[in-house]
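**Q** following is a predicted model, sequence given first.
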Amino acid sequence: MGRNRRSRTHSNPKKNQAPNQKTKRYGRDIDQIHDDMKDKGKQKFLEDLRKKDLEDIPGMAEHTCVACARYFADAAALETHVRGKPHKRQLKKLEEEPYSIEESRRAVGLGVDKGEYGRRKEKEAAEAAVAAASAAGTSAAPMEV
């Protein structure tokens, strides 16, 4: 007789959870942290901290790394973090200025200087529109009279 064949579905419950891992421990984006590093942004960061429940934050939010937007239980853990590679990588990322809205629009092509060819095409299109309006205006004028 033999035994029954096993199922070939190969379903792994951990595999299905993988896309959700990124949002599980979501911190702050680089541009938000960059604003926090500035003077007024740091005040905003501290105001947001006051709104949170301090009992839920490790170490009652006394030991924070603003560059990484993380909280630590004690000063020793914070010191270990500051000496580590992830903190140093984050500082390198923060050295670059984040993209502004104007830069993103220029990347898409909005508000970009199109050069001589683009200016010539726009000028020709404007002249064609004026010519069409004047032609429509002259042909419409005798009919109105």
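**A** The structure has been received and is ready for your questions. Numbering: from 1, shown residues only.
**Q** can we go C-alpha only for contacts and neighbour counts from here?
**A** Will do.
**Q** now do the strands in the chain.
**A** With strands called from DSSP state E, the chain shows them at 63-65, 70-72.
**Q** format these as JSON lines; extra columns: mean neighbour count and distance to residue 48.
**A** Shown next, in JSON lines, are those (neighbours: other CA atoms under 10 Å; distance: least, CA to CA, whole Å):
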{"stretch": "strand 63-65", "mean neighbour count": "17", "distance to residue 48": "13"}
{"stretch": "strand 70-72", "mean neighbour count": "18", "distance to residue 48": "14"}
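**Q** export these as CSV, with columns for distance to residue 95.
**A** As requested, the strands of the chain are exported to CSV (distance: least, CA to CA, whole Å):
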stretch, distance to residue 95
strand 63-65, 16
strand 70-72, 18
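**Q** and these: which comes nearest residue 54?
**A** Nearest of the strands of the chain to residue 54, taken as CA to CA: strand 70-72 at 10.9 Å.
**Q** buried set for stretch 74-90?
**A** Using 16 or more other CA atoms under 10 Å as the burial criterion, the residues of stretch 74-90 that qualify are 78, 81, 87.
**Q** same thing with stretch 131-145?
**A** Buried residues in stretch 131-145, counting neighbours by 16+ other CA under 10 Å, are absent.
**Q** comparison target, given below:
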Amino acid sequence: MPGPQRRSRTHKAQRDVHRAARTRAFPRQLDQIQHIDLLPENREKLEAQPLNVDLPGLGQHYCVECAKYLESDIALKSHWKGKYTNGDVRSFGIPLTPSKSRNGQLGSGAKGNARARYAI
């Protein structure tokens, strides 16, 4: 056959790269939780939500510090004992300040960046 031929084994396993690049619904960030959700009037609204069949536990078991819905009251109580929740609660004692290279608005930053955009 005249002309160049295609090389074999050109696949390079792209599945995980495509999955990692997909857009996700990221949870609320620590600055949004600290400045908005932990206010007493907002916290009461979040803890006493109406029934919603689309949410886990019908939306009745919500951890405000983690911005996470849980299935039951038992799951919520065991969630409060976990190290990730305790780490989030401890980090709320430290005021979050925007770094100089970032925009100062709450929740702003590069799209799709799941990491914290604020320096502690």
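**A** Nice, I can see it. In this text the structure is predicted, and so the values were computed from the model without any measurement.
**Q** TM-score for these two?
**A** TM-score of the superposed chains, computed with TM-score structural alignment, normalised by the length of structure 2, equals 0.62; 94 aligned residues with a CA RMSD of 2.7 Å.
**Q** out of the strands of structure 1, the one nearest residue 9 of structure 1 is which?
**A** strand 70-72 (40.4 Å).
**Q** which part of structure 2 lines up with the closest one?
**A** Matched against structure 2 by TM-score structural alignment, strand 70-72 of structure 1 falls on residues 68-70.
**Q** need the residues that contact that stretch.
**A** Under the criterion CA atoms under 8 Å, 6 or more residues apart in numbering, residues 55-57, 59-63, 76 lie in contact with stretch 68-70 of structure 2.
**Q** okay, helices next: where are they in structure 2?
**A** 15-21, 30-32, 40-47, 73-80, 83-91 (DSSP state H).
**Q** for the last one, give me the average deviation versus structure 1.
**A** Put plainly, it is helix 83-91 of structure 2. Here the mean offset of helix 83-91 of structure 2 against structure 1 after fitting is 1.4 Å, by mean CA distance after the TM-score superposition for structure 1.
**Q** follow-up on the earlier one: wait, which of the contacts of stretch 68-70 of structure 2 is closest to residue 24 of structure 2?
**A** Nearest to residue 24 of structure 2 among these: residue 55, at 17.2 Å, using CA to CA.
**Q** residue 52 of structure 2 pairs with which position in structure 1?
**A** When structure 1 is aligned by TM-score structural alignment, residue 52 of structure 2 is paired with residue 54.
**Q** I meant residue 11 of structure 2, not that one.
**A** Applying TM-score structural alignment, one finds that residue 11 of structure 2 aligns to residue 9 in structure 1.
**Q** want to throw the buried residues of stretch 74-90 of structure 1 into a markdown table with distance to residue 130 of structure 1?
**A** A markdown table is the format used below for the buried residues of stretch 74-90 of structure 1 (distance: CA to CA, whole Å):
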| residue | distance to residue 130 of structure 1 |
| --- | --- |
| 78 | 68 |
| 81 | 67 |
| 87 | 61 |
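**Q** on that earlier part again, out of the strands of structure 1, which is closest to residue 43 of structure 1?
**A** Using CA to CA, the strands of structure 1 put strand 63-65 closest to residue 43 of structure 1, at 13.8 Å.
**Q** next, the mean deviation of that closest one compared to structure 2.
**A** Comparison of strand 63-65 of structure 1 with structure 2 after fitting gives an average deviation of 0.9 Å (mean CA distance after the TM-score superposition for structure 1).
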